[in-house]
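K.L.:
below: sequence and its predicted model.
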Amino acid sequence: MAALTGSADGRDGAIRVRVGSAGQVETLELDDRVHELSGPELAREILAVIRGAQSVLSAEVADQVQATVGADSEAGRAVIDSFETRFPAPDAR
């Protein structure tokens, strides 16, 4: 699971983020279209894309747990719950 990542983009690809296996930001790419945003709007957009990438990571972890130890095992459920708690789906916030 240490190799798992999550990626997301926003503003039609103007903002791209990849997070590592612990949810940390590994890459942040911004193209020139972000200049159309005010500072506060850009900050909100970047944070939303980060949360999206973390949610993708959480889903990847759940898939990996299911494929290895099983989502119904005690260890599997603990791992999945940990990621779902830290990185909930954006619509679950």
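P.N.:
That came through, no problem.

K.L.:
please count neighbours and contacts with C-alpha atoms only from this point.
P.N.:
Will do.

K.L.:
need the contact list for residue 53.
P.N.:
Taking CA atoms under 8 Å, 6 or more residues apart in numbering as the definition of contact, the neighbours of residue 53 are 6-9, 17-19.

K.L.:
tell me the secondary structure for it?
P.N.:
helix (DSSP: H, G, I helix; E, B strand; the rest coil).

K.L.:
want to compare, so here's the second one:
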Amino acid sequence: MALVRFAGQLRKLVNGNVELNFTASNISECIKNLDAQFPGIKENLCDNNGELLESINVYVNGDNVRYLNGLTTTLKGEDEVDIMSAFAAG
């Protein structure tokens, strides 16, 4: 089971939970499972084409999935997934 953590304002999408455990083979399935438990979360994380919104970052074991295999990034056993808003500095 992967440990999924939510940062900041995204916690409101999962009823204030900071951490949840999910069984999923990849990030896409993880988001699908999240959406089944928390309807509407997918539309807050993904665009109409099913890709991650530019304003959302997802990390697996500290690595941004955009630089791995995107939503098809494989999840195994005790992987840690962090979902957070992207920040702009300036």
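P.N.:
Received the coordinates, thanks. A quick note: this is a predicted structure, and the numbers were derived from the prediction, not measured.

K.L.:
report the TM-score for the pair.
P.N.:
TM-score of the superposed chains, computed with TM-score structural alignment, normalised by the length of the second structure, equals 0.26; 49 aligned residues with a CA RMSD of 4.6 Å.

K.L.:
just the contacts of residue 53 of the first structure now: which is nearest residue 41 of the first structure?
P.N.:
Distance to residue 41 of the first structure across these (CA to CA) is lowest for residue 9, with 15.3 Å.

K.L.:
ok, and the closest non-adjacent residue to that closest one?
P.N.:
Taking CA to CA, 6 or more residues apart in numbering as the measure, residue 9 of the first structure lies nearest to residue 16, with 4.3 Å between them; neighbours along the chain are not counted.

K.L.:
buried set for stretch 41-52 of the first structure?
P.N.:
The neighbour-count check on stretch 41-52 of the first structure (16 or more other CA atoms under 10 Å) flags 42, 45-46, 48-52 as buried.

K.L.:
narrow those residues to those in helices?
P.N.:
The helices in this structure, assigned by DSSP state H, contain 42, 45-46, 48-52 from the buried residues of stretch 41-52 of the first structure.
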